[in-house]
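1. what follows is a predicted protein model with its sequence.
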Amino acid sequence: MAQALMIQGTTSDAGKSTLVAGLCRLLARAGVRVAPFKPQNMANNAAVTADGGEIGRAQALQAFAAGLEPRVDFNPVLLKPTTDIGAQVVIHGRAVHTLSAREYHAYKPVALQAVLESWARLQEEFEWILVEGAGSPAEVNLRARDIANMGFAEAVDIPVALVADIDRGGVFAQIVGTLECLSPSERSRVRGFVINRFRGDLSLLTPGLRWLEERTGKPVFGVLPHLGNLALEAEDGLAPVERTAGARLRVTAIAWPRVSNHTDLDAWRQHPEVEFHWWHGGHWPGADLVVLPGSKAVQADLAWFESQGGAALLRRHLRYGGKLVGLCGGFQMLGEWLDDPLGLEGAPGGRPGLGLLPLRTRLESQKVLRRCRGRLAAELGGAEAEGYEIHLGVSEGPALARPAVIGEDGVPDGAISEDGQILGTYWHGLFDSAAAFAALSRWAGAALVTEGAAQRREAAIERLAAAIEAHCDWRRMLGLS
């Protein structure tokens, strides 16, 4: 049976996902058969797996770090928020329910069985499993029926390492306070700590580390440096943008309240010659290219956009010759009508779209989940492209006679407007291949060259693993020394 360690955090975004990814790479490099695992994830950023399901993007990244294809067992329960108090529940890669927070709390024993089934399969196949928690184990209001943090660790009897983000401030209070919120058995399960995102002179931190170890009786395994511009996909919040001089192209993406798969924008956000903005409403920054990303609540997000004056701003952008891309839910918004007869993303009913493409979309209960490979349309240069589909909608109309991409199976997708200014597609990840990015940046107004997403991801994983190896006693943390 596999050995295991669970990485939990004092807060959300403390560094759990990246620490697991780096450890996966270090063990895989040592020839160990290692797998990532997250019992329960909550994110609208999902990846399509080789076995035709969907999981959180962090577990897909961790799988790549371990040298594996992503599979549904790495993240058996995925919650995709549709409102502040409700989410679509994905079990073993398939959407099975849309539940309120209270309803899901009652459903957790069923979800736990799915988690334990996946755990058993991975235990049989791998030598090591690195488990990622969710949020923080200090959320005592969620302790009953917990399957994401200590509830899972206790159910399968595995040790825990706690990671804390010093960049937020109050790191010692984070750690000591978290321990105080745990039960005695949970506290004894914690082997020690990792402090993440440190900047400055380590000698000034050392007295605090000694105090922490004396106060808790547990070791600090390492202090990881702040790794700026680490090109890894963010799981939840919109990744921050660092401005660079010398921009040749201005790109603005709409930050919907229920934005999904916003990692589609990473190729633009990380490019040194792109001035990139997330638009949350308010001042319009102007752009050569505007992108409408995916949405988990298309009608509600479009209503928000219009309430912010976004529709008028978009039409002005097009009048001045700007280019516009709609991805998945953003593609659906470009059409004339949106229909949700089953109430899959809100109250049943329909409403007008932006009316920029002659098509209509109807949401259906069967979700499309598939990986895609093919070429951009001839009007865009025919460059090789790849991506994935993950959506409920079915779109129909004359706009589809001018597709944006052609799959290698010959199946067309999306649409290009007759004037060539607007492009829409269900393909996520369209900007991630170097050839497609170059073609689309040329279409947008400036021919840019970039590495593909796979190359950027590999370089970032190697950089992360090197930092863990240099600054953390990771073998001791895993109990290997």
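-> Ah, there it is.

2. can we go C-alpha only for contacts and neighbour counts from here?
-> OK.

3. OK, contacts around Ala134?
-> Taking CA atoms under 8 Å, 6 or more residues apart in numbering, we find Ala134 in contact with 8-9, 12, 38, 40-42, 148-149.

4. filter the residues you listed down to the buried ones, PyMOL style.
-> Buried residues among these (16 or more other CA atoms under 10 Å), as a PyMOL selection:
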select buried, resi 8+9+38+40+41+42+148+149
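
5. quick one: which of the contacts of Ala134 is nearest Pro207?
-> Within the contacts of Ala134, the smallest distance to Pro207 is 22.4 Å, found for Gly9 (CA to CA).

6. thought Thr18 was touching that closest one, still the case?
-> No. Using CA atoms under 8 Å, Gly9 is not in contact with Thr18; the gap is 11.5 Å.

7. counting by contacts, list what the host helix or strand of Val20 packs against.
-> Applying DSSP states H and E as the criterion places Val20 in helix 16-29. Applying 3 or more CA pairs under 8 Å, 6 or more residues apart in numbering; DSSP states H and E, we find helix 16-29 packed against strand 3-9, strand 34-37, helix 57-65, strand 128-132, helix 453-471.

8. next one for the comparison:
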Amino acid sequence: MTTLMVQGTTSDAGKSTLVTALCRWLHRQGVAVAPFKPQNMALNSAVTEDGGEIGRAQAVQAQACGLAPHTDMNPVLLKPNTDIGAQVIIHGRAVTSMNAAAYHDYKRVAMAAVLASHQRLSAEYPVVLVEGAGSPAEINLRANDIANMGFAEAVDCPVILVADIDRGGVFAHLVGTLALLSESEQARVKGFVINRFRGDIALLQPGLDWLEARTGKPVLGVLPYLTDFHLEAEDAIDTRQGHKAGELLRVAVPVLPRISNHTDFDPLRLHPQVALTFVAPGQPIPPADLIILPGSKSVRADLARLREHGWDQALARHLRYGGKVLGICGGYQMLGRTIADPHGLEGAAGTSSGLGLLAVDTVLEPEKQLRNVSGRLFLERAPVNGYEIHAGISTGAGLERAAVILDDGRADGALSADGQVMGTYLHGLFESSDACTALLRWAGLAEVRAVDYHALRERDIERLADQVEQHLDTGLLAQLCGLRENAHA
């Protein structure tokens, strides 16, 4: 069994992208491969087939491998709920919340979970491709590290180091990172990949030659900057729109401090008939046809911030002019009458008044609801698939006019009597083509072009594998993956 790890010189250097690319490249060759990330810090998560919660990047990597997501693929997930604290999820289940200092000591416990998951995956798959987190050269985090070299040393695996040339300073990033590692860690680095290059590769070659001579390590290749490319972001919000023409539906999403699962809006951002605006804190909500309140990891605190920005008044004005409002998960809870947190799960225990736009009341309970679901929207009876990740239980008269009737017989969400306000717990509802079409028509777009979001994601995963074929040393990669030396060379 072989484990190969991809680490990056910085956050967003291209670790997730490269692991996804390598997963599909191996899957194309009929190699049984699984993705793995020991520790992830992100508010974008997915529900697995075994009913747990992992980072969305690992769910996409599972798709690249032709697998259903499993909690062993991301055994430790940290979901920040304050600037210095996070909910700790082990093997898909929330076990506690703690501040950063306390978690630093807890890493010994977390490492046991990491190694157990890796052992199970290694027993089932010939190749495990591992994604690091942040940078291995973060000196303050090296003690008890489980996310980068600490893990690589524990399982004795080789490492590829990736850097983003589009940021600038790529040679300093690579050489500097290597210099800050111990001798044994430096020996683990078997080569470099440079990501997001634009221009004439001949002009870069002298730098590549210098890098190899300076470090004694090979450059496995240079990946080009891909335009019109989409891969779900692990954390940072992707605001790229691309060129759009004709009648556009204006959609605004207020960005709250603890916004979660903003990947919900990727299908809208990529839709050719939607102009999507993420409204930054302190900015006014622009004129829109549809305002969507997103999910939140700290619903009551984010609701208070929404009011501080005057966005509640903007919502009221938007509705007076006939606009539509949709709330997803935490955003749905905000639309109701009250949000109670009697156990102090997301902050100080207490109750907050909601926006009062839907006749529902929510109580946060310790047991998180984690489900992959399917059903039909109230709108046009459109089929929809999605997933639930929430601690809140919502009740009230508003549920009598449910937004979604699920196949398991449950009613989800609510639609106001005037049809202007809707709330649902379903993440990913815009990924269903029929549901997306119905929702855009409800929001005011007369003629909607159907878009297959899953086909777009599959297309771009294939594009990534093509880049491996064209631009990386596949012979050396095959060796590092434990395959024949001439495999796919």
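-> It's in. Computed from a predicted model, the values in this text were never measured in an experiment.

9. start and end of stretch 235-244 of structure 2, how far apart?
-> 25 Å (CA to CA, to the nearest Å).

10. contacts for it, please.
-> When contacts are defined by CA under 8 Å, 6+ apart, stretch 235-244 of structure 2 is touched by residues 42-44, 228, 262-263, 269-270, 272-273, 275-278.

11. one more pass at 6 Å, please.
-> Outside stretch 235-244 of structure 2, the residues within contact range by CA atoms under 6 Å, 6 or more residues apart in numbering are 42, 269, 272.

12. narrow those residues to those in helices?
-> The members of these that map onto helices under DSSP state H are Arg269.

13. and which of the contacts of stretch 235-244 of structure 2 is nearest to Ala288 of structure 2?
-> The closest of the contacts of stretch 235-244 of structure 2, once distances to Ala288 of structure 2 are taken by CA to CA, is Arg269, at 14.6 Å.

14. where's that closest one relative to Ala280 of structure 2, distance?
-> For Arg269 of structure 2, the distance to Ala280 of structure 2 equals 16 Å [CA to CA].

15. which residues touch stretch 350-364 of structure 1?
-> Contact with stretch 350-364 of structure 1 is made by 333-340, 392-399, as judged by CA under 6 Å, 6+ apart.

16. do you know how far Ala460 of structure 1 is from Asn261 of structure 1?
-> Noted for Ala460 of structure 1: a distance of 20 Å to Asn261 of structure 1, by CA to CA.

17. any chance of the helices and strands packed on helix 16-29 of structure 1 in TSV, plus distance to Ala385 of structure 1?
-> Formatted as TSV, these follow (distance: least, CA to CA, whole Å):
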stretch	distance to Ala385 of structure 1
strand 3-9	36
strand 34-37	28
helix 57-65	20
strand 128-132	32
helix 453-471	12
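
18. out of those, which is closest to Gln366 of structure 1?
-> helix 57-65 (21.4 Å).

19. how much does the closest one stray from structure 2?
-> In the superposition against structure 2, helix 57-65 of structure 1 averages 0.4 Å from its aligned positions (mean CA distance after the TM-score superposition for structure 1).

20. can you list the residues that contact that helix?
-> 21, 24-25, 45-47, 70, 235.

21. what are the buried residues along the longest strand along structure 2?
-> Secondary structure assigned by DSSP state E gives strand 361-377 as the longest strand of structure 2. Along strand 361-377 of structure 2, these residues count as buried under the neighbour rule (16+ other CA under 10 Å): 361-366, 368-372, 374-377.

22. before we move on, what about stretch 82-100 of structure 2?
-> 82, 85-94, 97-99.

23. make a markdown table from those residues and add secondary structure to it.
-> Converted to a markdown table, these look like this (DSSP: H, G, I helix; E, B strand; the rest coil):
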| residue | secondary structure |
| --- | --- |
| Thr82 | coil |
| Gly85 | strand |
| Ala86 | strand |
| Gln87 | strand |
| Val88 | strand |
| Ile89 | strand |
| Ile90 | strand |
| His91 | coil |
| Gly92 | coil |
| Arg93 | strand |
| Ala94 | strand |
| Ser97 | strand |
| Met98 | strand |
| Asn99 | strand |
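
24. and the residues you listed, which two are the farthest apart?
-> Thr82 and His91 (22.1 Å).
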